[in-house]
Every structure is written in C-alpha cells, then in structure tokens.
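Q: Output the structure for:
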Amino acid sequence: MAEANLLDSRLRLVFEAGVDDDGKPIFKAKTFNNIKKTAGANELYEAAQAISALCNYSLDSIERSDNYDIVG
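A: Got it, this is the predicted structure:
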C-alpha cells in the first residue's frame, strides 16, 4: 500500500496592490516557507491576518501548499 509523507508546507498571502490602467486589480504575493506541518487552518488564518495587518495592501487570499513524498 502506498504512503504519503508530508515533506514541507508553504503559506502564500496574496494582496491587492491597486489597479492598472484598465481598472483591473494588481496582485502581489508573499510566500512563507517551512510552515509548521501540523498547523491547522485556523492557526494559518490567524497568522495571515496578523501579517496582513502590518502590510500596506489589503489581503485578497490565503493559500497553503503541501508537498508530499509518495512511497510504495
């Protein structure tokens, strides 16, 4: 039976940094590596909110990326 081992997690915050000449939003992202593997959605959400409070742009989305090693 195959097994998936979590290698690492990343947290990506996407900010709306304004609008372009056509009125479309401009997005900027910041990625944080080596996120604690056991961190839950609520913990990541609270961390993202705390970080966004220190930024000049409004927070648009919060994304988590997990990388797994699948062995058989």
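Q: Please make it C-alpha for all contacts and neighbour counts, starting now.
A: Fine.
Q: State the number of residues packed around Ser58.
A: Neighbour count for Ser58, taken as other Cα atoms under 10 Å: 14.
Q: Would you check that it makes contact with Gly18?
A: No. Using Cα atoms under 8 Å as the test, Ser58 is too far from Gly18 to be in contact (9.2 Å).
Q: what's stretch 13-32 in contact with?
A: 10-12, 48, 57-63 (Cα atoms under 8 Å, 6 or more residues apart in numbering).
Q: Buried ones in that stretch, by neighbour count?
A: Neighbour-count burial for stretch 13-32, counted by 16 or more other Cα atoms under 10 Å, picks out 13-17.
Q: Would you do the same for the sequence below? I want to compare the two.
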Amino acid sequence: MAVVKMPQSGKLVIKVQTGVNAAGSPVYRLRTFANIKPDAADSDIFAVAEGLISLQKYALVDIVRQDLNNLVSQ
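A: The predicted model follows:
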C-alpha cells in the first residue's frame, strides 16, 4: 500500500525575545501567521518574515515554516 502526502496549508511562526525574567532567563513570544499556501516557495516566505521582523521591536530568535499535510493511501 502506497502512502501519498497531500499538502493542505501552513503557518509562518516568528519567535522573538521579549525580555528576561527575574532569574535572568530569556522570555520568548511566538508570532504566528496562518493560511500560508502550501506551494509558496521557502525564499518567498522568508522574505515576508524579514519584512514582518522589521516591524517588531523585539529581537528575532527564529523563523519557522510549519506545513500541514494529509496522508492518504492509494
């Protein structure tokens, strides 16, 4: 039985450091943007993330693309 991956949608997640807590450990927040087209190129998503980061007052930690797929048997 063959299993095929069917792309559905995705998310862009930008992780920023918003400060430090009382113990001196960094505090992070996630900025999530849903409904990313599954056929969008990684370079295009990265360019959009860079534009969004320029609007943030916090320091960038990470850029993540999360893809959602259905697995179907054929």
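Q: where does the TM-score land?
A: Scored against TM-score structural alignment, normalised by the length of structure 1, the superposed chains reach a TM-score of 0.92; 72 aligned residues with a Cα RMSD of 0.9 Å.
Q: Tell me which entries of the contacts of stretch 13-32 of structure 1 lie within strands.
A: 10-12, 58-63 (DSSP state E).
Q: Residue nearest the middle of structure 1, spatially speaking?
A: Nearest residue to the geometric centre of structure 1 (Cα atoms, centre = their mean): Arg12, 2.1 Å.
Q: Give the full set of residues in contact with it.
A: 29-32, 62-65.
Q: Which single one of the residues you listed is nearest to Ala2 of structure 1?
A: Nearest to Ala2 of structure 1 among the contacts of Arg12 of structure 1: Ser65, at 20.9 Å, using Cα to Cα.
Q: burial count for the nearest residue to the closest one once chain neighbours are set aside?
A: Ranked by Cα to Cα, 6 or more residues apart in numbering and with sequence neighbours excluded, the top spatial neighbour of Ser65 of structure 1 is Arg10, at 5.1 Å. Arg10 of structure 1 sits with 16 neighbouring residues when counted by other Cα under 10 Å.
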